[in-house]
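Participant: just need the structure, nothing else, for what follows:
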Amino acid sequence: MTEALLTGANASTEVPLKRRLRRAERTRQVKALALVLPLLVFLLFTFAGPIAGMLWRAVDDREVRQALPQTVAALANWDGKDLPDEKAYAALAGDILAARASGTIAIAAKRLNYALNGFRTILTSTARNLKAVPEPGTAKETLGKINPAWRERTTWTTIKDAGGPVTGFYLLAALDLTRNVDGAIVAAPADQAIYRDVFGRTFLISLGVTALCLILGFPVAYLLATLPPGRSNLLMIFVLLPFWTSLLVRTCAWIVLLQSKGVVNDSLHWLGIIDEPLRLIYNRFGVCVAMTHVLLPFMILPLYSSMKAISPAYMRAAASLGAPPLTAFLRIYLPQTLPGIGAGGLLVFILALGYYITPALVGGAADQMISYFIALYTTETANWGLASALGAVLLLATILLALVYGKLVQGQQVTGGMKN
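Facilitator: Down below sits the predicted model:
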């Protein structure tokens, strides 16, 4: 009887104890969430929100639909094989008059001109010369007299394709693709196909800068990892020194150093090595040098972290077993630094993809990267759709690169760069 009472008492106290523990755990989680909530909100509005807005801008296409709603509706069932019927012409005439009165005709003309050169002139001239709604049955003839382009099928397919509310036009343009009059995806004309070359140039420059950072950063990281702590910390200050100066200042410093009458050319001339100044700036060489200087710390730091974790006993053991220094380095030390090489290379490459200021200041016309065109379409021509599409393609390439890197290291347990 007594044992039964004790068992019941223990059970009755155990349940409230579990409940209190669960309540305490929930309270702890709520407090932890409250601590990180401001950061999450900040990232949502300053990172995730702008990216989502950029992706939406890349497919948003409502300008023509808002300015020419009746025309878009009339062309919804048009097969595009012949010219549209009289109803579509009448709808266009009414929309043009309404858009002229509301001031939205310029917005539609600008959007349509992206797809077909000269469309701005077609639409604005028609708006100026169309005085009133044509008589029933005469809209096709009236618009054809104002501008013969309204008798061409390409003009109408352009309006239909831009009818929105979403479009693939900007994304196709970012890849040098377009749709022909029949709606098939084809390569853009040669005089408009520039972005593939720009993307290729961007990736090539980024890859070259990454390789230079690895070649220059590996010995520095090795030196930092093997020196005594006092000297290593002193040299680390010089590695971190570029972070204490503005990117613009560092880039302008390279202009001073590399220009025709700069320090480098004057020194080479004084030493008798050259007779004429070398062209070291406003070309690919200047871009790679300046970008390498800026991004070098991002390669050194991951390498240093990886090398610092490597025990010197590995190399001593290899030497004691008769391995030459080069063989020991290539087969013992270098494989253990691969995580640092991968992390540093990925970081430098991704950062280099989005560089704008440095190529714009020290590069020539043939050395501008994709970020230059994104800035151009954003700030000067206000073609936000194409700017967003170029940014979306660059973002996708960056994500794919990160996924490939993650796939390569996935499932591998690494201890100092060596598999267990």
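Participant: drop to CA atoms for contacts and neighbour counts, all remaining ones
Facilitator: Fine.
Participant: how far away is A184 from R23?
Facilitator: Per C-alpha to C-alpha, to the nearest Å, A184 is found 62 Å from R23.
Participant: again with A93
Facilitator: In terms of C-alpha to C-alpha, A93 sits 69 Å off from R23.
Participant: look at these two and report which has more neighbours.
Facilitator: Comparing A93 with R23 by other C-alpha atoms under 10 Å, the one with more neighbours is A93, at 26 against 12.
Participant: give me the buried positions along the helix or strand hosting that one.
Facilitator: Assigned by DSSP states H and E, A93 falls within helix 86-102. If you call a residue buried by 16 or more other C-alpha atoms under 10 Å, then helix 86-102 has these buried ones: 86-100.
Participant: what packs against the very next helix or strand once past it?
Facilitator: Once the chain leaves helix 86-102, the next helix or strand it forms, by DSSP H and E, is helix 105-115. Here helix 105-115 touches helix 63-67, helix 119-129, helix 153-161, going by 3 or more C-alpha pairs under 8 Å, 6 or more residues apart in numbering; DSSP states H and E.
Participant: which residues touch the first one?
Facilitator: In other words, helix 63-67. Residues outside helix 63-67 that contact it (C-alpha atoms under 8 Å, 6 or more residues apart in numbering): 72, 95, 99, 104-105, 107-108, 111-112, 159, 162-165.
Participant: nearest to T13 among those residues?
Facilitator: P165 (63.6 Å; C-alpha to C-alpha).
Participant: doesn't D60 make contact with the closest one?
Facilitator: Yes: contact criterion C-alpha atoms under 8 Å: P165 and D60 qualify, at 6.3 Å.
Participant: more neighbours, the two?
Facilitator: Using other C-alpha under 10 Å as the criterion, P165 and D60 rank with D60 on top: 19 against 13.
Participant: also this sequence, please, to line up against the first:
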Amino acid sequence: MTQNDMGQAPVLTTADGLPLKTSLMRTTRRHRIRAFLLVAPLLLFLVVAFVLPILDMLKRSIENPEVHNHMSRTVEALEGWDGESIPDEPVFAALVQDLVEGGEARTIGTVASRLNYEASGMRSLIMKTSRRAGRIEEGPYKAAVIDIDEDWADVDTWRLIERESDPFTLSYYLSAVDMRYDAEGNIVDQPDYLKIHNALFIRTFWMSAAITGLCLVLGYPIAFLLANTPLRYSNLLMILVLLPFWTSLLVRTTTWIAILQQQGVLNDLLVGIGLISTDNRLQMIYNKTGTMVAMTHILLPFMILPLYSVMKTIPPHYMHAARSLGARPFLAFRRVYFPLTIPGIGAGSILVFILSIGYYITPALVGGQSGIFITNFIAYHMQTSLNWGLAAAIASILLFVVIAFYLVYNRVIGVDNVKLG
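Facilitator: Prediction:
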């Protein structure tokens, strides 16, 4: 401790003469740096495995580089085009040069595929013209190109190229919600025979909500039994609850195929006891029923465990006190016990709902045409059609809707009330 010459209050110091306040600040800073270094590997993992892929997905959903990069001369020549009539000779000359170079560099295929997403037939038009453009040695280029295919005399073809020359686009998001640009660039609905995504979004959300409700109805009494049964019995029940985690997801799903199919175990049992006839076997697989049954079985433990962890912390004497005060069993349960389990209900519900929205293996195996989710179309566009932009747009919309549900859930119930035990 030291005292300054002006007679002011003494300054506390450490053994080496350093002011105590400065020493405490340095110690706190060292602790924070040490704590940050301890969590740095986890933070790096989250950034690399979670944040960056999401950002890349959001980028792909609006990125539109194909025409802009691989037909740069045509794009530049179209800058002064009025959009009302066929472009002039310089535009066709730039088109021929871009198609020839793109064919030699093998990049014109990406342009053709991108334009074909917007208008069927554009891929064949681009590829055919690219193969024959090398024969055009001198002008007039306009007549030569139109002679290859008359679609080049269609103003709508050039409007499409001009619109898709922008390096960023909303086309993928419009397609994801069953809308599109028309020839004039206005946003309109897709034809009825092409509308599929909105129906799949609605089906995904209501079936996920129904699966969550089934898991809650089935899981609540099981969790109550686990929490209020003597230990020697509850341990056995807990093993049975956890047993699905030790079995492959594919095995569990295919087992339901064997059980639910028309010649399966359940139909044979119903026929054997006389509830249905052989000719009226139930169709319980490759439809919505199969998807809901299989996914409820798979996701049920994710509802039971949060409920059990919360129920286990509720003192039994609360119910005894309610009964001693004259409440009937159901009233005591409704007014005392059930409100205390709401954090577990919230945790289990949001966990099951989000997991069910993202499932695609189980609906693909047992859902047929009527039981698939929108996630199955994300996989289709990623693996089969290779339209990664549309897949990214659908996934982004799914992400935004889940975040919106989460914010509403936080507003109504509160994330702080969600507990896992």
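Participant: just the TM-score for the two chains, thanks.
Facilitator: TM-score for the superposed chains, counting by TM-score structural alignment, normalised by the length of structure 1: 0.92, backed by 415 aligned residues with a C-alpha RMSD of 2.5 Å.
Participant: quick revisit: can you select the buried ones among the contacts of helix 63-67 of structure 1 for me in PyMOL?
Facilitator: In PyMOL, this line selects whichever of the contacts of helix 63-67 of structure 1 come out buried by 16+ other C-alpha under 10 Å:
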select buried, resi 72+95+99+104+105+107+108+111+112+159+162+163+164
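Participant: may I see the contacts of helix 63-67 of structure 1 arranged in a markdown table, with distance to P302 of structure 1 as well?
Facilitator: A markdown table is the format used below for the contacts of helix 63-67 of structure 1 (distance: C-alpha to C-alpha, whole Å):
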| residue | distance to P302 of structure 1 |
| --- | --- |
| V72 | 55 |
| D95 | 61 |
| A99 | 58 |
| T104 | 54 |
| I105 | 55 |
| I107 | 49 |
| A108 | 51 |
| R111 | 46 |
| L112 | 49 |
| I159 | 53 |
| A162 | 48 |
| G163 | 50 |
| G164 | 47 |
| P165 | 46 |
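Participant: what's the closest of the contacts of helix 63-67 of structure 1 to A309 of structure 1?
Facilitator: Within those, the smallest distance to A309 of structure 1 is 55.1 Å, found for P165 (C-alpha to C-alpha).
Participant: aligned partner of the closest one in structure 2?
Facilitator: When structure 2 is aligned by TM-score structural alignment, P165 of structure 1 is paired with P167.
Participant: contacts only, for the aligned partner of A91 of structure 1 in structure 2.
Facilitator: Counting by TM-score structural alignment, A91 of structure 1 corresponds to A94 in structure 2. The contact partners of A94 of structure 2, by C-alpha under 8 Å, 6+ apart, come to 73-74, 77.
Participant: picking that back up, okay but the match of P165 of structure 1 is in contact with R60, surely?
Facilitator: No: contact status for P167 of structure 2 versus R60: not in contact, 11.1 Å apart, counting by C-alpha under 8 Å.
Participant: what's the distance between the aligned residue in structure 2 for W244 of structure 1 and P339 of structure 2?
Facilitator: By TM-score structural alignment, W244 of structure 1 lines up with W246 in structure 2. From W246 of structure 2 across to P339 of structure 2, the span is 33 Å (C-alpha to C-alpha).
Participant: try R135 of structure 2
Facilitator: Applying C-alpha to C-alpha, the value for R135 of structure 2 to P339 of structure 2 is 79 Å.
Participant: can I assume Q283 of structure 2 is in contact with G264?
Facilitator: No: with contact defined as C-alpha under 8 Å, Q283 of structure 2 does not reach G264; the gap is 10.4 Å.
Participant: okay, strands next: where are they in structure 2?
Facilitator: Along structure 2, counting by DSSP state E, strands occupy 179-181, 187-189.
Participant: let me know which of the ones you listed is tucked in deepest.
Facilitator: strand 179-181 (a mean of 20; mean count of other C-alpha atoms under 10 Å).
Participant: what range in structure 1 matches that one?
Facilitator: Alignment of strand 179-181 of structure 2 against structure 1: residues 177-179, by TM-score structural alignment.
Participant: let me see the contact set for L296 of structure 1.
Facilitator: Remark: with contacts taken as C-alpha under 8 Å, 6+ apart, L296 of structure 1 is in contact with 213, 216-217, 348.
Participant: out of these, who's nearest R151 of structure 1?
Facilitator: Lowest distance from R151 of structure 1 to the contacts of L296 of structure 1 (C-alpha to C-alpha) belongs to V348, with 54.0 Å.
Participant: quick one: buried residues of stretch 25-39 of structure 2?
Facilitator: In stretch 25-39 of structure 2, counting by 16+ other C-alpha under 10 Å, buried: nothing.
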